[in-house]
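S.K.: here's a sequence, model it:
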Amino acid sequence: MSCRSESTKAGVASGVHGSAGAFGGSQSTFRSRRAWIVFLTAIVLSLVVDLLTKEWAFARLANAPVTIDRSQVLATSDLHLLLPQPPPRVVVVPGLLDLTLVLNPGAVFGLGAGKRWFFIFFTVIAVAVVTWIFWKGTRPRDWPAHLAAGLIIGSGLGNLYDRVLYACVRDFLHPLPQARWPGGKPLWPYVSNVADALLLAGIAGLLLFTWRRDASEDMPAGPKTNKDRAES
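M.R.: Purely as a prediction, here's the structure:
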């Protein structure tokens, strides 16, 4: 009976550890100082860089600083009227990147114009989900995933700041401004900001991490190293 009890316990323990390993994370990430440093540093730096570049663009690109009044944004259906006409345009790299000023009532690529409260709610949920992924879906050594998760949260908070304070998002980066489709339509008509770029980079990084992790789990397991034993 003792042998059967011990084998049963071992089987249960093996099943528990197997299910945790299949997800790829552990509670040790929550206790990892390095993981938190990478995660929080990415959040703070992406948020600060995004807000500072927005402030700089709206203060410097036009002949005079452009201030955004939230009440005016909510009262008008054409946000272009709140900007200098014609909008300023500064060529940074000819044919590759221009700087201009746009007030975006939607999300990245101008999607969902006018659905400000939806995007505020969505951002809050996304921050919670990505934080949960950082905690439960990564290991202490998975610093690329921690960096990617931090970029997603920091960029989301940057645009959330704009939506709450200004009821719109300040955009100023226009890549490929002169590129055209064969019919003459602009190839990339969207104006974005640093938060949008960091958001896409963070999503791409997290997807790459997930793909590489899944691929490594499909490979035959080799002998554990001392580092693996310490993290398990």
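S.K.: CA atoms for contacts and neighbours, from now on please.
M.R.: OK.
S.K.: pull out the buried positions in stretch 160-169.
M.R.: 160-163, 166-169 (16 or more other Cα atoms under 10 Å).
S.K.: quick one: the nearest residue to Arg163 once chain neighbours are set aside from Lys115, how far?
M.R.: Leaving out its chain neighbours, the residue that sits closest to Arg163 by Cα to Cα, 6 or more residues apart in numbering is Val169, at 5.9 Å. Distance from Val169 to Lys115, counting by Cα to Cα, to the nearest Å: 12 Å.
S.K.: another sequence for comparison is provided below:
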Amino acid sequence: MRKLRSAFPWLILSALVIALDLYTKHLVQQAFVYGEHVPVTGFFDLVRYHNTGAAFSFLANASGWQHGFFTAVSTLASVVMVYLLVKHPQKKLFCLGLALVLGGALGNLYDRLTLGYVVDFLLFYYQQWAWPAFNVADSAICVGVGLLMLDSFKQPNA
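M.R.: Predicted coordinates:
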């Protein structure tokens, strides 16, 4: 029970990521029609896109089987991440990375379950090249994975 309690701050961080992600997606859905672009700078637009695939629209054009697959993978990965947060709450960098990935995964999973797609709204580009549109959940996942990679290079305590 003590380990579960010590994992609580990490789970709160995941919940904050989910809340920020869902709130920003809600704002975009209220303010934009699908496909709309609002230029902010010469390299950044706010948009409203619907992603039926995974990261960077991977498998977005598949016949529909990917919805169940990504839902199952996200659910299983989330269970594993919660288990790891409970098991290793003292490993701060590791848990910070996991908490961000967990929050992002659950934010996108919520969209996938309730809408059938994930709302993306941040679009960076340079001339004719564009990075695929993304959202707060995707950002949290990327930062979390980076922190997990950084943590993997740390020397274990002898």
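S.K.: superposing both, give me the TM-score.
M.R.: The TM-score (TM-score structural alignment, normalised by the length of structure 2) is 0.86; 154 aligned residues with a Cα RMSD of 2.0 Å.
S.K.: let me know the closest of the buried residues of stretch 160-169 of structure 1 to Val129 of structure 1.
M.R.: Set against Val129 of structure 1, the nearest of these by Cα to Cα is Leu160 (15.8 Å).
S.K.: Three-state assignment for the counterpart of Leu52 of structure 1 in structure 2, please.
M.R.: Counting by TM-score structural alignment, Leu52 of structure 1 corresponds to Tyr23 in structure 2. Using DSSP: H, G, I helix; E, B strand; the rest coil, the structure places Tyr23 of structure 2 in helix.
S.K.: make sure Val90 of structure 1 is indeed in a helix.
M.R.: No - Val90 of structure 1 sits outside any helix when classified using three-state DSSP, being strand.
S.K.: any shared contact partners between Val169 and Lys115 of structure 1?
M.R.: Both Val169 of structure 1 and Lys115 are in contact with 105-106, where contact means Cα atoms under 8 Å, 6 or more residues apart in numbering.
S.K.: same for the helix or strand harbouring Trp56 of structure 1, what does it pack against?
M.R.: Taking DSSP states H and E as the criterion, Trp56 of structure 1 maps to helix 33-60. For helix 33-60 of structure 1, the contact count by 3 or more Cα pairs under 8 Å, 6 or more residues apart in numbering; DSSP states H and E identifies helix 143-166, strand 169-175, helix 194-218 as packing neighbours.
S.K.: related to what we said a few turns ago, could you dump the buried residues of stretch 160-169 of structure 1 into CSV with distance to Trp188 of structure 1 added?
M.R.: Formatted as CSV, the buried residues of stretch 160-169 of structure 1 follow (distance: Cα to Cα, whole Å):
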residue, distance to Trp188 of structure 1
Leu160, 24
Tyr161, 26
Asp162, 23
Arg163, 24
Tyr166, 25
Ala167, 25
Cys168, 21
Val169, 19
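S.K.: tell me the one among those nearest to Ala149 of structure 1.
M.R.: Leu160 (16.4 Å).
S.K.: alignment lookup: the closest one to structure 2.
M.R.: For Leu160 of structure 1, the residue aligned by TM-score structural alignment is Leu109.
S.K.: so who does that match touch?
M.R.: Counted by Cα under 8 Å, 6+ apart, Leu109 of structure 2 has contacts 71, 74-75.
S.K.: overlap between those and structure 1?
M.R.: On the basis of both residues aligned by TM-score structural alignment, their matches' Cα atoms under 8 Å, what survives of those in structure 1 is 71, 74.
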